[in-house]
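Participant: quick one: sequence plus predicted model below, questions after.
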Amino acid sequence: MSRKGAKLLLDSLARSAKHFNKSEVECLVNLFDTLVARASSHYAGVGFDRTVFRDTLYSAFGMTDDAVLDRDCFAVYDLNGDGYISREEMFQMLKNSLLIQPADEEPDEGVKDLVEIALKKMDYDRDGKLSFADFEQAVRDEKLLLEAFGPCLPDIKSSISFEQKIFRAAPK
């Protein structure tokens, strides 16, 4: 890409970015270019493929869970891949992500209650399951719901460390 084309791309991205200033966008573009160049020299192909993406998530954030690395956030929870997050899938994800106290006599009942609360909050079309559209709208309305059924993104400590490393060179 020409220098002028790169500047136009950077300006366009900076204008449309809601959570980054222009210097941060420039740092992210430079990071992407570095990763693509490293991928092109390390692997036979050209570009930022799944292997490079997984390696980056591992090295930058310590992420190793294959279920998370091989899917986007919605698909992490859509266990059977049918395009919906059902009550049963919510139950499994919540049951696996909650710490159950030994004194809890019937922990499954508490998890079932949480599933009903999540459905009430996130099921916009009221069909008893979450479509991608339901999930996307719920997450846009409340960012904390992105990890409602268990973690699918890097932990906060890794995220802060990554941001400091990438943006420390960015002028404020």
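Facilitator: Yep, that arrived.
Participant: all contacts plus neighbour counts: C-alpha atoms, from now on.
Facilitator: OK.
Participant: separation between Gly5 and Asp11?
Facilitator: Applying Cα to Cα, to the nearest Å, the value for Gly5 to Asp11 is 10 Å.
Participant: put this next to the first one:
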Amino acid sequence: MSGQPLDSSMDSMEETRFRKRYQKLAIRLAEKFHFSFNEVEKLLLIYYKMQKSSKDPSQGVDKSQFRDILHCALDMTDDFLMDRIFYTLDKGPSSFMSMESWTSSLSLFLRGTFEEKIDFCFSVYDTLGERILGRESVFHLMKQSVISLGGEEDAEEIAKDMMEVLTKKMDLDRDGKISYNDFKQSVLKQPMLLEALGQCLPSRKDINTFTTTFGYKIIKM
């Protein structure tokens, strides 16, 4: 395990306590996600420091802190989709995120496979949890995107037009709905459709910028 100091703002005693407390967790998470042990340790340190300023530190990092990361570090700005992203990444009624969910989220955003990202984006869009996107769901997502880009004027008509185009393009079995299989096959054929219903993932530029905070080599995406 690395003996290099993790953070200059921590004294040696606090760092020793941190490493001792979370070493086993870091080992387990490094085996489970797309990070090395040293990278997980640095991710857990970021979580640990955020947790100190949480509205309830005993519960962990809260939803508003995670939204700040999405907004400020990963340039995601749609309030509706940020709520959906949080729920998809950390299912359940709690407004707090665990260390494992935090690591899992960054594993997906920074190093996730294309199939992991397809499954994630569909889950974000699937607000009813039925593994099917009906016309009403697609319209709602399109309207949210239009409003966030240019205000409410004519948003409904633009959203209807976009819904028709996307449904026609992605509804492969022509049953009037976009199933998970429809979505996956459409995106595998045309990767640009991955976030056609709204931004769920950071851009390559934001991935690279965030990655530099760990002090490890940037991976080409």
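Facilitator: Noted; the coordinates are in hand. Given the structure is predicted, the values throughout are model-derived calculations rather than measurements.
Participant: one step back: more neighbours: which of Gly5 and Asp11 of the first structure?
Facilitator: Under the criterion of other Cα atoms under 10 Å, the comparison of Gly5 of the first structure against Asp11 puts Asp11 first, with 15 against 10.
Participant: to which residue of the second structure is that one aligned?
Facilitator: Using TM-score structural alignment, the partner of Asp11 of the first structure in the second structure is Ile27.
Participant: three-state assignment of that match?
Facilitator: Assigned with DSSP: H, G, I helix; E, B strand; the rest coil, Ile27 of the second structure falls in the helix class.
Participant: for it, which non-adjacent residue is spatially closest?
Facilitator: Among residues not flanking Ile27 of the second structure along the chain, Phe37 sits closest, at 5.9 Å (Cα to Cα, 6 or more residues apart in numbering).
Participant: burial of the one you found, as a residue count?
Facilitator: A count of nearby residues for Phe37 of the second structure, using other Cα under 10 Å, gives 19.
Participant: ok, the residue most central in space within the first structure - contacts?
Facilitator: Per Cα atoms, centre = their mean, the C-alpha nearest to the average position across the first structure is that of Leu153, at 4.6 Å. By Cα atoms under 8 Å, 6 or more residues apart in numbering, the residues touching Leu153 of the first structure are Val68, Cys73, Glu147.
Participant: translate it into the numbering of the second structure.
Facilitator: In the second structure, the residue paired with Leu153 of the first structure according to TM-score structural alignment is Leu201.
Participant: straight-line length of stretch 168-179 of the second structure, end to end?
Facilitator: Using Cα to Cα, the span of stretch 168-179 of the second structure from its first residue to its last is 13 Å.
Participant: with stretch 106-121 of the second structure instead?
Facilitator: 15 Å.
Participant: which stretches in the first structure count as strands?
Facilitator: 84-85, 130-131 (DSSP state E).
Participant: contacts for stretch 9-16 of the first structure next, please.
Facilitator: With contacts defined as Cα under 8 Å, 6+ apart, stretch 9-16 of the first structure is touched by Phe20, Asn21, Lys22, Val25, Glu26, Val29.
Participant: residue in the second structure paired with the fifth one?
Facilitator: Alignment note: Glu26 of the first structure maps to Glu41 in the second structure; criterion TM-score structural alignment.
Participant: which stretches of the first structure form helices?
Facilitator: In the first structure, the helices defined using DSSP state H lie at 3-16, 22-42, 50-61, 66-69, 73-77, 87-97, 107-122, 132-141, 156-167.
Participant: most neighbours per residue, which of those?
Facilitator: helix 73-77 (a mean of 21; mean count of other Cα atoms under 10 Å).
Participant: elements contacting that helix?
Facilitator: Helices and strands touching helix 73-77 of the first structure, as assessed by 3 or more Cα pairs under 8 Å, 6 or more residues apart in numbering; DSSP states H and E, comprise helix 87-97.
Participant: roughly how far is stretch 75-86 of the second structure from the heart of the chain?
Facilitator: Chain-centre distance of stretch 75-86 of the second structure: 9 Å, with Cα atoms, centre = their mean, to the nearest Å.
Participant: got a list of what the residue nearest to Ala17 of the first structure when sequence neighbours are not counted touches?
Facilitator: Setting aside the residues directly before and after it, Ala17 of the first structure is nearest to Val25 in space (Cα to Cα, 6+ apart), at 7.8 Å. Applying Cα under 8 Å, 6+ apart to Val25 of the first structure gives the contacts Leu10, Leu13, Ala14, Ala17.
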